[in-house]
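Engineer: got a structure for you, letters missing:
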C-alpha cells in the first residue's frame, strides 16, 4: 500500500512539472507572437535609411606566386652525355651551353650528308652541260636539280643535329633540377628529360575575384603586392590576364605579373596578397543588399510610408554590388526608408511596425 502511494505521488509531481513547462512555453510563444504582430496584425519589420555615401572600391585578394617561365628541357638527339657544365641552383642565360652529348655518330652522319651533297652538285653540273648539247632531256636535268636540293636539306638537318649536341638553355633562369649525369645515355625520341629551368625574375600571382570586383579591373592595371614572408619589401605588379568566364565557384581567375626585387626574394609557390586600389568615387545612393525582394536582380524593394506605417513596393534600378550594400541608380531618394527584413510577409499597403 505504501509503495502505491509513493508511485502516485511521483506521477503527480511529474505531471505537474510537465504542465508547468508547457504553460511556460505557451507564455513565451504568446509573447513572441505579440511582439511580431503588434498593432492589429501589423507585420514586424526592420528598416534602413536611404543614404548617399562615398563608395570604396579598394579590395585585396590572396593567391600563390608561380614562375614566369618554367621549362622541362628534353634531349633532341640520342647519345652519351660527355660533359655537364652546370649544376642545380646555377643561374643560366639564354643560349648558354649546359651540357654536351658525344657527337661521334652525329658527325659521321654530317660527313656523309656533306659528301652526298657535293656529289649531287657535280652531277647537276654535268647534266646542265649535257642538256646544252642535247645529251640529256629536260626531265633528267630536273631530276638532277631535285636530287641536289634534297641532298642540301639532308646536310642542313645533319648540321643542326651537330649543333644540338651542345645542349643550350632556351631561356634565362635557374637550374631547379638536373636529371642527367656524365656517361648517361639519353634518347632523342622520346626526349630524355635533362634539366628543369625556372625563371623567377618575374612571377605570376594568381588570384580569384568575384563579379563585382572583376567589373572594375582592366588589363594593364597596376597592383601593389605584399608578401607576409618579406613584409618590409615592396613589390609591384600588372594585371596581364582576366578570365572571360567564371569558374565553378563563380569567381574569376586573375593573373598579375610581378617584378621580383634584385635579390629575387620571392619564390614560386609562396603566398602573396594583391592590393587593388581605385580612384575616389563620387557619393552615390546605397542601400543594404537585404532590402531587395528575393534578390538584387528583382530590382524591387519595399519603402516605408511613414505617415501610414504601411509598406509600398518600389521599382528601382540597381548598380554595383559593394559587399553588403548595393548602389541604386534610380527609384530612391536620399532620406527615404527601405524595409530590410520581413518582406516575405508583405504586399502592397500591408501595415507594418518597425523593430527598433
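Structural biologist: On my side now, so go ahead. Treat the numbers as computed from the prediction; the structure is a model and nothing was measured.
Engineer: CA only for contacts and neighbour counts going forward, please
Structural biologist: Fine.
Engineer: residues contacting the residue positioned nearest the centre of the chain?
Structural biologist: By CA atoms, centre = their mean, the mean C-alpha position of the chain lies nearest to residue 253, the distance being 2.7 Å. Neighbouring residues of residue 253 by CA atoms under 8 Å, 6 or more residues apart in numbering: 206-209, 242-243, 246-247.
Engineer: can you give me the helices for this protein?
Structural biologist: 2-36, 38-41, 104-132, 138-164, 211-214 (DSSP state H).
Engineer: so who does residue 174 touch?
Structural biologist: Contacts of residue 174 by CA under 8 Å, 6+ apart are 88-92, 197-200.
Engineer: List buried residues within the residues you listed.
Structural biologist: 92, 197-200 (16 or more other CA atoms under 10 Å).
Engineer: okay if I get those residues as TSV plus distance to residue 162?
Structural biologist: Listed next are those as TSV, based on distance: CA to CA, whole Å:
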residue	distance to residue 162
92	22
197	23
198	26
199	28
200	31
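Engineer: Pick the one among those residues closest to residue 99.
Structural biologist: residue 92 (12.1 Å; CA to CA).
Engineer: didn't residue 211 look like it was pressed against residue 254?
Structural biologist: No. Look at residue 211 against residue 254 with CA atoms under 8 Å: they stay out of range, at 11.9 Å.
Engineer: quick one: which of these two has more around it?
Structural biologist: residue 254 (22 against 14; other CA atoms under 10 Å).
Engineer: out of everything not next to it in sequence, what's closest to the more buried one?
Structural biologist: residue 242 (4.9 Å; CA to CA, 6 or more residues apart in numbering).
Engineer: burial count for residue 24?
Structural biologist: The number of residues near residue 24, taken as other CA under 10 Å, comes to 12.
Engineer: Ignore what I typed, I meant residue 115.
Structural biologist: 13.
Engineer: Report the contact partners of it.
Structural biologist: So residue 115 contacts nothing (CA under 8 Å, 6+ apart).
Engineer: Put this next to the first one:
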C-alpha cells in the first residue's frame, strides 16, 4: 500500500516538473517576440529622425519674354439665325400636307391645305346677305324719292291754302323716316361687305403658306388631322432661314464676361467633326444673366458661317474667344504657382517622409507664390500677376527678372 502511494507521488512530481518546464519555455518565447517588436520600433524611429542628405534635382524654367493670346472658353449650342413658327388661325380638317422635314421652301409656297367646304358655304352666305343689303338700299332710295315728292306737293298746296298743316307735317315725317331707312340699309351693306371680307379671309387662311425662304425643321401635322385654334394658335411647321448663316449661343461665365465684346474672333469645335475647328465672331453679349444652381452666366451670341453645310441646329459646341493679346511680356508657367517644395532641405514628402518634409504649415503661401532657385536653394517669392492664357501668366511687377530660375517641379532625390 505504501509502495503504491510513493509511486503516485512520484508521478505527480514528474507532471508538475513538466508543466513548469513548459511554462518557462513559453515565457522565453514571448519575451523574444517582444524584444523583436521593440527593436523594429526603435529602427523605425531612428529612420524617421535620421537626417536626409539626399540632393534634390529641381525642374526649373528660366523666365523669358514672349507674346500671349488671351482667351475665354464657353459651351453652347448652334441655332438658326432666324426661326419662324407657322401656325393656323382657323380650326378644321387638314386635307393635304405638301412639304416634309428638311425640305427647302420659298416665300409664299403652299405648305398645307384645310378642308374648305364649310368656308366656301360661309362665303356664299355672306355674299348673298350683301346682295340683300344692296337691294334694301335700292328700295330705301326709292321710298325716299317718293317721300320727297309728296312733301314738295303738299308744301305747295299748303302755300295756296288748300290743305291742312297736319298733312304737311305728315309728309315731312314720312320723308325723314325714308332717309333713316336708307341710312340703315347702307349700314347693312357695309356690315355685309365686312362679313364677305371675313369669310373670304378665313377661306384664304385655309391655305398655309411659307412666310420666308428657308428650310422645314419640323412638321407637326399629317393629312387627316383636325386642328383646333380656339384658345391659341397651334404650330404646324417650324421653319428656319437659310442655314448657311447660323448663330452659336454660349453661356459665358461671369468671371470672363467682362473681357468679351462684340467683334472679337473665336473658334469652336463640335463632336460631329472631331479635330476640326470652325470660325465665328462675337455678335453681342446679353445683359440679363442666367442663374442655375447659384452659377451666374451670360448668353453670348456668335455668328457662324455654314456655307459648307456641315453644321446642324442643336449641335453642342465649345467656343474659344480671343479676348486680347499681350506682346513681349515677362511670363511664368502656370505650373510654377501649383508647386510647393516639400521641405527647405529638399527632402521628399509623403506618409513616411522625415519630419522636416512636413515642417511649416503655410509653406505654399498665397496663390501668387512661386519658388525661385537662388544659391542652390528654393526661395519663396510673392509676385504681382497679370493676364493668363491658360499656360503662362504675365508678371507686370519687378519681383522677378528675365532668366530667373523658377522651380516648376522636382525630380527624384540622388543619394551621394
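Structural biologist: Structure's in. What do you need? Note that the coordinates shown come from a computational prediction; the quantities given were computed from them, not determined experimentally.
Engineer: how close does the aligned residue in structure 1 for residue 114 of structure 2 get to residue 216 of structure 1?
Structural biologist: Aligning on TM-score structural alignment places residue 114 of structure 2 opposite residue 101 in structure 1. Per CA to CA, to the nearest Å, residue 101 of structure 1 is found 53 Å from residue 216 of structure 1.
Engineer: between the two, which one's more packed in?
Structural biologist: residue 101 (25 against 13).
Engineer: give the contact list for the more buried one.
Structural biologist: Taking CA under 8 Å, 6+ apart as the test, what residue 101 of structure 1 contacts is 78-83, 165-167.
Engineer: Which of those are buried? Put it as a PyMOL command.
Structural biologist: Those of the contacts of residue 101 of structure 1 that count as buried under 16+ other CA under 10 Å are selected in PyMOL with:
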select buried, resi 78+79+80+81+165+166+167
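Engineer: out of the contacts of residue 101 of structure 1, what pair is the most spread apart?
Structural biologist: 78 and 83 (14.6 Å).
Engineer: just so I have it, where are all the strands in the stretch 251-400 of structure 2?
Structural biologist: In the stretch 251-400 of structure 2, the strands defined using DSSP state E, counting those that start in this stretch lie at 265-270, 278-292, 295-305, 316-333, 369-374, 377-382, 392-394.
Engineer: closest one to residue 61 of structure 2 among the ones you listed?
Structural biologist: strand 316-333 (7.9 Å).
Engineer: Could you pull out the buried residues of the closest one?
Structural biologist: Buried-residue list, strand 316-333 of structure 2, by 16+ other CA under 10 Å: 316-323, 330-333.
Engineer: before we move on, what about stretch 159-174 of structure 1?
Structural biologist: In stretch 159-174 of structure 1, counting by 16+ other CA under 10 Å, buried: 159, 161-162, 164-169, 171-174.
Engineer: I'd say the residue nearest to residue 254 of structure 1 and residue 219 touch.
Structural biologist: Yes. Under the criterion of CA under 8 Å, residue 242 of structure 1 makes contact with residue 219 at 7.1 Å.
Engineer: Looking at these two, which one has more neighbours?
Structural biologist: Each of residue 242 of structure 1 and residue 219 has its neighbours counted (other CA under 10 Å); residue 242 has more, 18 against 13.
Engineer: What's that one aligned with over in structure 2?
Structural biologist: Per TM-score structural alignment, residue 242 of structure 1 is aligned with residue 285.
Engineer: Could you double-check that its match lies in contact with residue 261?
Structural biologist: Yes. Counting by CA under 8 Å, residue 285 of structure 2 touches residue 261, with 6.8 Å between them.
Engineer: if we can go back for a sec, kindly indicate which of the buried ones among the contacts of residue 174 of structure 1 lies nearest residue 33 of structure 1.
Structural biologist: Looking across these and measuring by CA to CA, the closest to residue 33 of structure 1 is residue 200, at 65.5 Å.
Engineer: The closest one: what's it in contact with?
Structural biologist: Contacts of residue 200 of structure 1 by CA under 8 Å, 6+ apart are 67-69, 173-174, 260, 264, 266-268.
Engineer: Buried ones from those residues, can you make that a ChimeraX selection?
Structural biologist: Here is the ChimeraX command that picks out the buried ones among the contacts of residue 200 of structure 1, judged by 16+ other CA under 10 Å:
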select :67,68,69,173,174,260,266,267,268
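Engineer: Out of the contacts of residue 200 of structure 1, which is nearest to residue 319 of structure 1?
Structural biologist: Distances from residue 319 of structure 1 to the contacts of residue 200 of structure 1, taken by CA to CA, are shortest for residue 68, at 37.0 Å.
Engineer: Just list the residues touching the alignment partner in structure 2 of that closest one, thanks.
Structural biologist: Applying TM-score structural alignment, one finds that residue 68 of structure 1 aligns to residue 81 in structure 2. The contact partners of residue 81 of structure 2, taken as CA under 8 Å, 6+ apart, are 240-241, 243, 245-247.
Engineer: Distance to residue 156 of structure 2 added to those, as a markdown table?
Structural biologist: Shown next, in a markdown table, are the contacts of residue 81 of structure 2 (distance: CA to CA, whole Å):
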| residue | distance to residue 156 of structure 2 |
| --- | --- |
| 240 | 77 |
| 241 | 77 |
| 243 | 83 |
| 245 | 84 |
| 246 | 84 |
| 247 | 85 |
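Engineer: For the residue mapped onto residue 205 of structure 1 from structure 2, which non-adjacent residue is spatially closest?
Structural biologist: Alignment note (TM-score structural alignment): residue 205 of structure 1 maps to residue 248 of structure 2. Distances taken as CA to CA, 6+ apart place residue 78 nearest to residue 248 of structure 2, at 4.5 Å, with adjacent residues excluded.
Engineer: quick one: that neighbour and residue 313 touch, right?
Structural biologist: Yes. The pair residue 78 of structure 2 / residue 313 is scored as a contact, 5.2 Å apart, by CA under 8 Å.
Engineer: Give me the neighbour count for residue 140 of structure 1.
Structural biologist: That count, for residue 140 of structure 1 with other CA under 10 Å as the rule, works out to 14.
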